[in-house]
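> with the input below, show me the fold.
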Amino acid sequence: MKRCFDLILALIAAFILLIPIVFVAMCVKLTSKGPIIYWSDRIGRYNKIFKMPKFRTMKINTPAIATHLLPDPKLFLTPIGSFLRRSSLDELLQLWSIIRGDMSFVGPRPALFNQDDLIILRTENGVDRLLPGLTGWAQINGRDELPIPEKVKLDVEYLQRRSFFLDVKIIFMTFLKVIRRDGVAH
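From the prediction side, this is the model:
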C-alpha cells in the first residue's frame, strides 16, 4: 500500500509542480556555471548506493561531504543556493527517486555515501531496512539541528511506530515546517 501511495502522490505532485520545477531549473542555470542537477550518491535500503537528484545549490568542485563539515558553507553556495535550501525547492527533483522506487515520501533521510557514523548506527538499529524518505520523523523533530545519535533514535522510533496515518501526519507536519522554514541550517 505504501508503494502505491508513494507512486500516485509523486506522479500527482510532479504534474502539479512541473512549472515550478522548470522555473527553478532555469534560475539555477542562469545564476551559476555547471549542471542544473546534482546527482548525489546516497545510501538507500539495505545500504545500497543510489543516485539522488537535487537542484544544484553548491558551486562546482565543492567537496562531496555533509554541508556542516565544510569550513564555511556559505562560500560554496551558488547565488540562489541558500534560498533553494531554505525553501526546500532543491528537493523537488527527489520526486524522481520516489517514482523509481529508490525513496519513499516518508522514511529516514538518505545518508551521504560517506556518512559512516550515521550509516553504522542505522544499520546496528535495523533502520537500513527502511526505504529512505523525502521527509521523516527526524526531519520534523529537528532537521539539520539534530546530532546523529538523536537522528538515529528518531529513525528507530519511526521504524517501530510506522503506519499510514503516521506517514500522513509526517507529510502534513513537513509541509508546515517548510512553510515556516523551521530547523533549516542553510
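
> contacts and neighbour counts: CA atoms only from here.
Fine.

> give me the number of neighbouring residues for Pro170.
Heads up, residue 170 is Ile, not Pro. Neighbour count for Ile170, taken as other C-alpha atoms under 10 Å: 22.

> helix or strand: which one has it?
Applying DSSP states H and E as the criterion places Ile170 in helix 164-180.

> that helix: which residues count as buried?
167, 170-171, 173-174, 177-178 (16 or more other C-alpha atoms under 10 Å).

> and stretch 78-91, by the same measure?
In stretch 78-91, counting by 16+ other C-alpha under 10 Å, buried: 78-82, 84-87, 89-91.

> for those, could you give me JSON lines that also reports distance to Leu70?
Formatted as JSON lines, the buried residues of stretch 78-91 follow (distance: C-alpha to C-alpha, whole Å):
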{"residue": "Thr78", "distance to Leu70": "15"}
{"residue": "Pro79", "distance to Leu70": "17"}
{"residue": "Ile80", "distance to Leu70": "18"}
{"residue": "Gly81", "distance to Leu70": "15"}
{"residue": "Ser82", "distance to Leu70": "15"}
{"residue": "Leu84", "distance to Leu70": "18"}
{"residue": "Arg85", "distance to Leu70": "16"}
{"residue": "Arg86", "distance to Leu70": "18"}
{"residue": "Ser87", "distance to Leu70": "21"}
{"residue": "Leu89", "distance to Leu70": "22"}
{"residue": "Asp90", "distance to Leu70": "19"}
{"residue": "Glu91", "distance to Leu70": "20"}
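
> structure for this one too, so we can compare:
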Amino acid sequence: MTRIFDVIFSVLGLVVASPVLLFIYVAGLFDTGSPLFKQERVGRHKKPFVLVKFRTMTVGTASVATHLAASASVTRMGAFLRRTKLDELPQLWNVLKGEMSLVGPRPNLFNQSELIVEREALGVYTVRPGITGLAQVAGIDMSTPALLAETDAKMIRELSLPMYFKLIFQTIAGKGSGDRVVH
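Modelled structure (predicted):
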C-alpha cells in the first residue's frame, strides 16, 4: 500500500533536494574528504543491503551503533546534518531501489545481536526498514533494544496510510532526537 508513495516521494525528494544534496556533498569533501557513508545493514527478511548516508563522523570511525560512538568523532558539519536530519537524504536512493521504505523500523547493523534477537521474535524483519518510524519520532534509539523492537512491532501492527503520512510530517517537523551519540 505504501510502496507507491515511497517511489513517488523518493523520486520527488531526490529531484527537489538535488541542489541541497549537491551542496552537502561538496561541503562534505571539505569536511571529511569523503562525504558519503556506506554501511551494510540488516534489511527485510534479514537480507543485507548497503545503506547510504552523508558522513557525519570522521573517516575511520569504528562501525558501531551510533549510541556507542564517541562524540569526538562527530564533525561540526556532521552535528548539523544529524540535528537537521539532512544526513538521511541519500537514503531516498535506498527507498527508490526498494531496499527501504520512508516509514519502517530503522535498519540495524549485523553486530547488534541483542536487537536482532528482539526484532526477530516480534516479526520486525518482515517489512522493509525505514528512514523514519514511530520509535524515531518518540526519541527511542538502538540503545534500548527491547523497547525499540516493541515500538517497531507496534508500528508495523498499526501502520495505516494516515499514520504513514503523520510519521513523515513529524520527522520533517523535527520531532524526535535522531541518533544519540554519547557525550
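
> may I have the TM-score of the superposed chains?
The TM-score (TM-score structural alignment, normalised by the length of the second structure) is 0.92; 180 aligned residues with a C-alpha RMSD of 1.5 Å.

> and the buried residues of stretch 78-91 of the first structure, which is closest to Gln160 of the first structure?
Glu91 (26.4 Å; C-alpha to C-alpha).

> how close does the equivalent of Leu159 of the first structure over in the second structure get to Phe80 of the second structure?
Using TM-score structural alignment, the equivalent of Leu159 of the first structure in the second structure is Ile156. Computed as C-alpha to C-alpha, to the nearest Å, the Ile156 of the second structure to Phe80 of the second structure distance reads 30 Å.

> follow-up on the earlier one: out of the buried residues of stretch 78-91 of the first structure, list just those in helices.
81-82, 84-87 (DSSP state H).

> find the helix or strand that the most centrally placed residue in the first structure is a member of.
Nearest to the mean C-alpha position of the first structure, counting by C-alpha atoms, centre = their mean, stands Leu134 at 4.8 Å. Leu134 of the first structure is part of strand 133-135 when elements are defined by DSSP H and E.

> residues in the second structure matched by that strand, start to end?
Going by TM-score structural alignment, strand 133-135 of the first structure sits over residues 130-132 in the second structure.

> the helices in the second structure, which residues?
In the second structure, the helices defined using DSSP H lie at 3-16, 18-31, 76-84, 91-97, 113-121, 134-137, 145-158, 161-172.

> buried deepest among the ones you listed, which one?
Mean neighbour count (mean count of other C-alpha atoms under 10 Å) peaks for helix 134-137 among the helices of the second structure, with a mean of 24.

> average offset between it and the first structure?
Aligned to the first structure and superposed, helix 134-137 of the second structure gives a mean residue distance of 0.9 Å (mean C-alpha distance after the TM-score superposition for the first structure).

> how far off centre is that helix?
11 Å (C-alpha atoms, centre = their mean, to the nearest Å).

> so which elements touch that helix?
Helix 134-137 of the second structure is packed against helix 145-158, helix 161-172, with contacts defined by 3 or more C-alpha pairs under 8 Å, 6 or more residues apart in numbering; DSSP states H and E.

> just want the angle from the shortest one to helix 76-84.
Meaning helix 161-172 of the second structure. 150 degrees (axes from the mean of the first three to the mean of the last three C-alpha atoms, to 10 degrees).

> so what touches helix 161-172 of the second structure?
Helix 161-172 of the second structure is contacted from outside by 1-2, 102-103, 132-134, 136-137, using C-alpha atoms under 8 Å, 6 or more residues apart in numbering.

> if you set the cut-off to 7 Å instead, what comes out?
Around helix 161-172 of the second structure, the neighbours that count as contacts under C-alpha atoms under 7 Å, 6 or more residues apart in numbering are 103, 132-134, 137.

> turn those residues into JSON lines, columns for distance to Asn94 of the second structure.
Below are the contacts of helix 161-172 of the second structure laid out as JSON lines (distance: C-alpha to C-alpha, whole Å):
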{"residue": "Val103", "distance to Asn94 of the second structure": "12"}
{"residue": "Thr132", "distance to Asn94 of the second structure": "13"}
{"residue": "Gly133", "distance to Asn94 of the second structure": "16"}
{"residue": "Leu134", "distance to Asn94 of the second structure": "19"}
{"residue": "Val137", "distance to Asn94 of the second structure": "20"}
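
> distance of the residue located most distally from the centre of the first structure from Ile80 of the first structure?
Ranked by distance from the centre of the first structure (C-alpha atoms, centre = their mean), the top residue is Leu30, with 23.9 Å. Leu30 of the first structure sits 10 Å away from Ile80 of the first structure, going by C-alpha to C-alpha.

> next one: Arg109 of the first structure
23 Å.

> please name the spatially closest residue to the residue nearest to the centre of the first structure (chain neighbours excluded).
Nearest residue to Leu134 of the first structure, sequence neighbours excluded (C-alpha to C-alpha, 6 or more residues apart in numbering): Phe105, at 4.9 Å.

> in this structure the one you found contacts Gly133, no?
Yes. Counting by C-alpha atoms under 7 Å, Phe105 of the first structure does reach Gly133; the two are 5.0 Å apart.

> so which of those two has more stuff around it?
Set Phe105 of the first structure next to Gly133 and count neighbours by other C-alpha under 10 Å: Phe105 wins out with 27 against 21.
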